[in-house]
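Student: Mind looking at a prediction? Sequence and model below.
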Amino acid sequence: MIKIAVYGKGGIGKSTTISNLSVALAKKGLKVMQIGCDPKADSTTNLHNGIEINTVLDLVREKKDDFTLEDMVVEGDNGILCVEAGGPTPGMGCAGRGIITALEKLEQKGAYETYKPDVVFYDVLGDVVCGGFSMPMRAGYADKIFIITSGEYMAIHAAANIATAIDNFKNRGYASLGGVILNKRNVKDEEEKVNEFIENIDSKLVGTLNRDEIVIQAEEMKKTVLEAFPDSDMAKEYECLAQSVLEACGYKTCEKEVSKC
């Protein structure tokens, strides 16, 4: 099992990217779990036709500890296991607490032993990397962290903060940086800006996703690109990125090998 945390500025396309990666890997026979670590609780929406699922924090508020693993984990497209941490009542409590609670409850109720996923994705809001938001980086959770950015100033600024946090935590045995994913917004000198950032943090470019209106069309259908437009060029980009992410993690897929790109 490989556990992967994906960070990046809010609105940079983390959930869209991760959901498509989840489908790409599931279609190749891997058992995938996707854990949404954002108070908006919308990470896995396109994996079950836009239907909202119970968040872990909602379950805790309503039932204390009197709920089952099956209440927390909902099966989405292609058998992907979907979990949403949730957040506090607006204006009350700490958003990061939802992440801590969700990850603790998954462990307490034996999620990893029961479902035995090959790949676990943590979809983490990356504007803040402290408290609960840093938990997926901690030892025992993610093995590798990937940062999604565009060439926009604020996206790179957030990515730099995330990279700094990863570097500061490295002596604690936390997850290491696996690389950077460029989700293009077609801004001026975008590739040059992102490559300069990558060089500054001594990392590597894992993959590039081109800007394509087909992504928005799929989301309007409440689906991933791989489900809505499986033969599109964009679907191929997600499939190639999925392979690159696995390779960056040193994952040996054996008979479940994702085709080379």
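Tutor: Received, thanks.
Student: switch to C-alpha atoms for all contacts and neighbour counts from now on
Tutor: Noted.
Student: so how many other residues sit close to Asp202?
Tutor: For Asp202, the count of nearby residues is 11 (other CA atoms under 10 Å).
Student: ranges for the helices of the stretch 1-150 of the chain?
Tutor: Under the criterion DSSP state H, counting those that start in this stretch, the stretch 1-150 of the chain contains helices at 14-27, 56-63, 69-72, 95-108, 111-115.
Student: For those, could you give me CSV that also reports distance to Thr89 and mean neighbour count?
Tutor: Converted to CSV, these look like this (distance: least, CA to CA, whole Å; neighbours: other CA atoms under 10 Å):
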stretch, distance to Thr89, mean neighbour count
helix 14-27, 22, 25
helix 56-63, 10, 17
helix 69-72, 19, 16
helix 95-108, 9, 20
helix 111-115, 26, 13
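Student: take a look at this one as well, against the first:
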Amino acid sequence: MSKKIKQIAIYGKGGIGKSTTTSNISAALSKLGYKVMQFGCDPKADSTNTLRDGSYIPTVLDTLREKNKVQPEDVIYQGFNGVYCVEAGGPAPGVGCAGRGIITAVQLLKQLKVYEELDLDVIIYDVLGDVVCGGFAVPIREGIAEHVFTVSSADFMAIYAANNLFKGIKKYSNSGGALLGGLIANSINAPYAKEIVDDFVQRTQTRVIEYVPRSVTVTQAELQGKTTIEAAPNSEQAKIYSRLAKKVIETTESKVPAPLETAELREWASTWADQLLAIETGEVRSAAAGI
């Protein structure tokens, strides 16, 4: 009997640091001895770049357009420390649905039985979270992923995207869909940013599994085409990513979040806008700052 592969989906709005976070989790898990596949689900096909010295790999959709028969070695490439890299890709610009690439790629890899043949321990799907439409919802809707995590900063649009994701998870929760493991708080440097994220997760009945600060170490590593785990393994940032990776892989229970309605979210945001103005003018002090 083949072993059960742990399948995880990490969502987040474009530009929030989702692929950076995912790649560092993959790299950290590989260092812990896990056999990892990172499955890029963004049409830009740049999820796995930092696992492969900044290089792009052929996508599943591009390869299918060029070949009648696709072999595993056509679309699966190894990166840092043996991490297997796959990019779903997308349609030609201006044609078709971007989410379709995820559906096609998942079906192809299942047909090729590569998950079992590679003896994988974990598959991490890196999914664009700006819209939870048909294709992008596949890891949730089809129950492919057991646990879903979302990357968010304290910025409103990142939280708005996270809240939309929570709505998608709740929608499919009664039909075998994946549940929420928690929120990865990214670019948390200011005390008020932590307060905003903490308040949001409390109101939506979820949790923060790790706070990841913005760091120049990450920028330096990515300019070299590498993850922080590879380029600066002894850095404080690498320790944070390693701690996050352990929490992700050790997650055994996920839950249905309680997303806010749009009007509630706007009211919540307005309240925080007033509070930040008061902090800036010195009328109130930040609780997280301890002052």
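Tutor: Arrived safely. All figures in this text were calculated on a predicted structure; none of them were measured in a lab.
Student: rewinding a little: so which of the helices of the stretch 1-150 of structure 1 comes closest to Ser203 of structure 1?
Tutor: Ser203 of structure 1 sits nearest to helix 14-27 of all these, at 19.0 Å, using CA to CA.
Student: average gap between that closest one and structure 2?
Tutor: Following the fit onto structure 2, the mean deviation recorded for helix 14-27 of structure 1 is 0.6 Å by mean CA distance after the TM-score superposition for structure 1.
Student: Run through who's touching that helix.
Tutor: 6-8, 31-34, 42-44, 46-47, 77-80, 121, 123, 148, 224-227, 238-239, 241-242, 258 (CA atoms under 8 Å, 6 or more residues apart in numbering).
Student: go on, stretch 117-136 of structure 2?
Tutor: 4-14, 18-19, 22, 26, 34-42, 47, 97-103, 139, 161-162, 164-165, 168.
Student: Show me where structure 1 has its strands.
Tutor: 2-7, 32-37, 74-75, 81-84, 119-124, 144-149, 176-183, 205-209 (DSSP state E).
Student: out of these, which comes closest to Thr68 of structure 1?
Tutor: Proximity to Thr68 of structure 1 (CA to CA) singles out strand 74-75 among the strands of structure 1, at 11.6 Å.
Student: Might you report the residue contacts of the closest residue to Lys223 of structure 1 other than its chain neighbours?
Tutor: Nearest non-adjacent residue to Lys223 of structure 1, counting by CA to CA, 6 or more residues apart in numbering: Asn46, 4.6 Å away. Contact analysis of Asn46 of structure 1 by CA under 8 Å, 6+ apart lists 19, 219, 222-224.
Student: Let me have the residues you listed in a markdown table, adding distance to Ala26 of structure 1 as columns.
Tutor: Shown next, in a markdown table, are the contacts of Asn46 of structure 1 (distance: CA to CA, whole Å):
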| residue | distance to Ala26 of structure 1 |
| --- | --- |
| Ser19 | 10 |
| Glu219 | 19 |
| Lys222 | 18 |
| Lys223 | 15 |
| Thr224 | 13 |
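Student: among these, who's most crowded?
Tutor: Counting neighbours by other CA under 10 Å, the top entry in the contacts of Asn46 of structure 1 is Thr224, with 32 neighbours.
Student: separation between the equivalent of Tyr241 of structure 2 over in structure 1 and Ile214 of structure 1?
Tutor: Aligning on TM-score structural alignment places Tyr241 of structure 2 opposite Tyr238 in structure 1. Separation of Tyr238 of structure 1 from Ile214 of structure 1 (CA to CA, to the nearest Å): 13 Å.
Student: Between those two, point out the one with more neighbours.
Tutor: Set Tyr238 of structure 1 next to Ile214 and count neighbours by other CA under 10 Å: Tyr238 wins out with 25 against 16.
Student: Now do the contacts for the alignment partner in structure 2 of Met72 of structure 1.
Tutor: Using TM-score structural alignment, the equivalent of Met72 of structure 1 in structure 2 is Val75. Neighbouring residues of Val75 of structure 2 by CA under 8 Å, 6+ apart: 57-60, 63, 86-87.
Student: 10 Å instead?
Tutor: Contacts were defined as CA atoms under 10 Å, 6 or more residues apart in numbering; by that measure Val75 of structure 2 touches 57-64, 85-88, 105, 109.
Student: for Arg214 of structure 2, same thing?
Tutor: Contacts for Arg214 of structure 2 (CA under 10 Å, 6+ apart) come out as 17, 186-189, 237.
Student: now do Pro72 of structure 2
Tutor: 60, 86, 108-109, 112-114.
Student: Check Pro230 of structure 1 too.
Tutor: Per CA under 10 Å, 6+ apart, neighbours of Pro230 of structure 1: 24, 224, 236.
Student: Now do the first one against Thr16 of structure 1, distance only.
Tutor: Right, the one you point to is Ala24 of structure 1. On the measure of CA to CA, Ala24 of structure 1 and Thr16 of structure 1 end up 12 Å apart.
Student: State the number of residues packed around the one in structure 1 that sits across from Tyr56 of structure 2 in the alignment.
Tutor: Using TM-score structural alignment, the equivalent of Tyr56 of structure 2 in structure 1 is Glu52. For Glu52 of structure 1, the neighbour count with other CA under 10 Å is 13.
Student: for Asn54 of structure 1, same thing?
Tutor: Counted by other CA under 10 Å, the residues lying close to Asn54 of structure 1 total 17.
Student: And the helices in the stretch 151-261 of structure 1?
Tutor: 153-169, 190-200, 213-220, 225-228, 233-248.
Student: Which residue range of structure 2 does the second one align onto?
Tutor: When helix 190-200 of structure 1 is aligned against structure 2 using TM-score structural alignment, it corresponds to residues 193-203.
Student: can you check the shortest one too?
Tutor: Residues 228-231 of structure 2 are the counterpart of helix 225-228 of structure 1, counting by TM-score structural alignment.
Student: And the matching stretch, what's buried?
Tutor: Buried residues in stretch 228-231 of structure 2, defined by neighbour count with 16 or more other CA atoms under 10 Å: 228-231.
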